[in-house]
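J.: A predicted structure for the sequence below; I have some questions about it.
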Amino acid sequence: MLRRGWHSDIGLPAEAAPPDVAALFPGAEWLLFGFGDRDYVLATSPGLGTALAALFPGPGAILVTGLRVPPAKAFPERDCTGLRLPPGGEEGAAGFVAASIAGPPMRAGPYPGSLFLPARQSYSGTYTCNTWTAEALAAAHLPVTPEGVLFSWQITALAGALVASGYG
């Protein structure tokens, strides 16, 4: 789990990720997945109006970033928590990610080796990137309740509790 300011991502080893997505990133060892408001993340320079519009339900997007090193090495300045998943956890997380993707890439992302994919979920002020991350952790068979998770500090607290419970 990676926290980038107000945003969070999940990472999976490339071999555990959905195969059709992993095929888009040849040579990647890890894939990071993050959810966001489609209009906001695709805007050339999102302004206050775009940010405010994201509070209301609208199409989502998933940013996928292929990495040749583990996420903590690729983003050393960020809050990165490695979690040990229970049996079937990688498959559960990969299934959640695959079910979240609504089609082929829409365009390149902001990082080298990243792409935006359309999401099935709608983004809103009550279903954010952090809610999506919490759902991915729950799908990975971790003892997480996604309801009420809106902010990245909540994801960080969940990850800390998971580490303290032996999932670190």
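T.: Good, I have the coordinates.
J.: C-alpha only now, for contacts and for neighbours.
T.: Noted.
J.: ok, now which residue in the protein is the farthest from the centroid?
T.: Distance from the centre of the chain peaks at Gly49, with 24.1 Å (C-alpha atoms, centre = their mean).
J.: which residues does that residue contact?
T.: Going by C-alpha atoms under 8 Å, 6 or more residues apart in numbering, Gly49 touches no other residue.
J.: Now do whichever strand or helix holds it: distance to the chain's middle.
T.: Secondary structure assignment for Gly49, by DSSP states H and E: helix 48-53. Computed by C-alpha atoms, centre = their mean, to the nearest Å, the chain-centroid distance of helix 48-53 equals 21 Å.
J.: From Gly58, how far out is the residue farthest from the centre of the chain?
T.: As judged by C-alpha to C-alpha, to the nearest Å, Gly49 and Gly58 stand 14 Å apart.
J.: Repeat that for Glu147.
T.: When Glu147 is compared with Gly58 (using C-alpha to C-alpha), they lie 19 Å apart.
J.: Neighbour count: those two, which is higher?
T.: Gly58 (16 against 11; other C-alpha atoms under 10 Å).
J.: this is the other structure I want to compare:
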Amino acid sequence: MRIYGFIKLFLILSLVSNLSCQGTKKPLYPPESNQIIKTIYVINQGWHTGVIFRYQDVNDSLWPAIEDFSDAKYVEVGWGDADFYQAEENTVWMGIKALFWPTGSVLHVVGFDRPVDQYFYGYDIILIELPDSSYDRLCRFIQQAYETDEEENPIPLGKGLYGNSQFYKARGHYFFTNTCNTWVAQAVREAGYPLRPEYACTAGNLFDQLREIG
């Protein structure tokens, strides 16, 4: 679609001015042979990226909001611009606003039972193995992305885009240097993988990095 090409162009150009450094996480990969290993999947849906977890692997004391999908085998989560992500039809103005004005954000969470490669057939998917401690850090990162009410409960915003899904109000502001793809890079980096979120503004940038370390 024209709007996606327009936004992608500006995201690529933004890399020139987005060279800020970030502190180094203690490397946790590759996992040592004596550690409990759990698997996540990073999915590239063409424009948007997300992270997929197996529900039974998640310690719900670290990510209590996942209990909304306790009947699912897998849970996919993504983060993005509140207006653009939830819109039934995207417009050029929405794309420009999302890029150049810091805007509110949402989480999109999907529960499903079919094997990952079947449910997301035709999409680019990368499997990542994590030690248990690293996986727990990632789950904490996801939980902390939810905006909460006065009683610290997640704030649901309505049905999501497909399947058994839900939007939630999220923390953080969307901007051309802080996209759904940089958010996924931050999440995987929190788990100990040496990604550079500042070089992951597009899905292609993110997956290039994942393939280098995979």
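T.: Cool, the structure landed. Quick caveat: nothing in here was measured; it's all calculated off a predicted structure.
J.: Quick check: Phe207 of structure 2 is in a helix.
T.: Yes. Applying DSSP: H, G, I helix; E, B strand; the rest coil, one finds Phe207 of structure 2 inside a helix.
J.: so what's it up against?
T.: The contact partners of Phe207 of structure 2, taken as C-alpha under 8 Å, 6+ apart, are Asn44.
J.: Closest to the mean position in structure 1, which residue would that be?
T.: For structure 1, the residue nearest the mean C-alpha position is Gly34 (2.7 Å; C-alpha atoms, centre = their mean).
J.: if I line the two up, what does it land on in structure 2?
T.: Counting by TM-score structural alignment, Gly34 of structure 1 corresponds to Gly78 in structure 2.
J.: can I assume that match is in contact with Gln45?
T.: No. Using C-alpha atoms under 8 Å, Gly78 of structure 2 makes no contact with Gln45, being 11.0 Å away.
J.: for structure 1, what spans make up the strands?
T.: Using DSSP state E, the strands assigned to structure 1 run over residues 2-4, 7-13, 30-37, 58-67, 79-80, 107-108, 114-123.
J.: looking at these, which is closest to Val163 of structure 1?
T.: Closest to Val163 of structure 1 of the strands of structure 1, according to C-alpha to C-alpha: strand 79-80, at 11.9 Å.
J.: packing partners for the closest one?
T.: strand 2-4 (3 or more C-alpha pairs under 8 Å, 6 or more residues apart in numbering; DSSP states H and E).
J.: Next, the buried residues of the strand it packs on.
T.: For strand 2-4 of structure 1, a neighbour-count test (16 or more other C-alpha atoms under 10 Å) marks 2-3 as buried.
J.: Over which residues of structure 2 does it lie when aligned?
T.: Mapping strand 2-4 of structure 1 onto structure 2 (TM-score structural alignment) gives residues 43-45.
J.: Contact partners for the aligned residue in structure 2 for Gly113 of structure 1?
T.: With TM-score structural alignment as the criterion, Gly113 of structure 1 lines up with Asn164 in structure 2. By C-alpha under 8 Å, 6+ apart, Asn164 of structure 2 lies in contact with 110-112.
J.: of the residues you listed, which stay in contact in structure 1?
T.: For those, the contacts that persist in structure 1 are 110-112, with contact defined as both residues aligned by TM-score structural alignment, their matches' C-alpha atoms under 8 Å.
J.: For Asn130 of structure 1, see how far away the residue opposite Phe69 of structure 2 in structure 1 once aligned is.
T.: For Phe69 of structure 2, the aligned residue in structure 1 is Phe25 (criterion: TM-score structural alignment). Separation of Phe25 of structure 1 from Asn130 of structure 1 (C-alpha to C-alpha) stands at 24 Å.
J.: ok, now Glu15 of structure 1?
T.: Distance of Glu15 of structure 1 to Asn130 of structure 1, computed by C-alpha to C-alpha: 24 Å.
J.: The two: which has the busier surroundings?
T.: Asn130 (28 against 14).
J.: wait, what's in contact with Gly125 of structure 1?
T.: Gly125 of structure 1 sits in contact with 54-57, 150, where contact means C-alpha under 8 Å, 6+ apart.
J.: Show me what it lines up with in structure 2.
T.: Using TM-score structural alignment, the partner of Gly125 of structure 1 in structure 2 is Phe176.
J.: before we move on, what about Lys73 of structure 1?
T.: Matched across to structure 2, Lys73 of structure 1 falls on Gln118, judged by TM-score structural alignment.
J.: Who are the contact partners of Tyr40 of structure 1?
T.: Contacts of Tyr40 of structure 1 by C-alpha under 8 Å, 6+ apart are 46, 50-51, 54.
J.: ok, now Ser105 of structure 2?
T.: By C-alpha under 8 Å, 6+ apart, Ser105 of structure 2 lies in contact with 79-82, 169-174.
J.: okay if I get those as TSV plus neighbour count?
T.: Output for the contacts of Ser105 of structure 2, formatted as TSV (neighbours: other C-alpha atoms under 10 Å):
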residue	neighbour count
Trp79	31
Gly80	27
Asp81	27
Ala82	22
Lys169	22
Ala170	24
Arg171	16
Gly172	19
His173	17
Tyr174	24
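J.: Go through those and say which is closest to Glu129 of structure 2.
T.: Looking across those and measuring by C-alpha to C-alpha, the closest to Glu129 of structure 2 is Trp79, at 21.7 Å.
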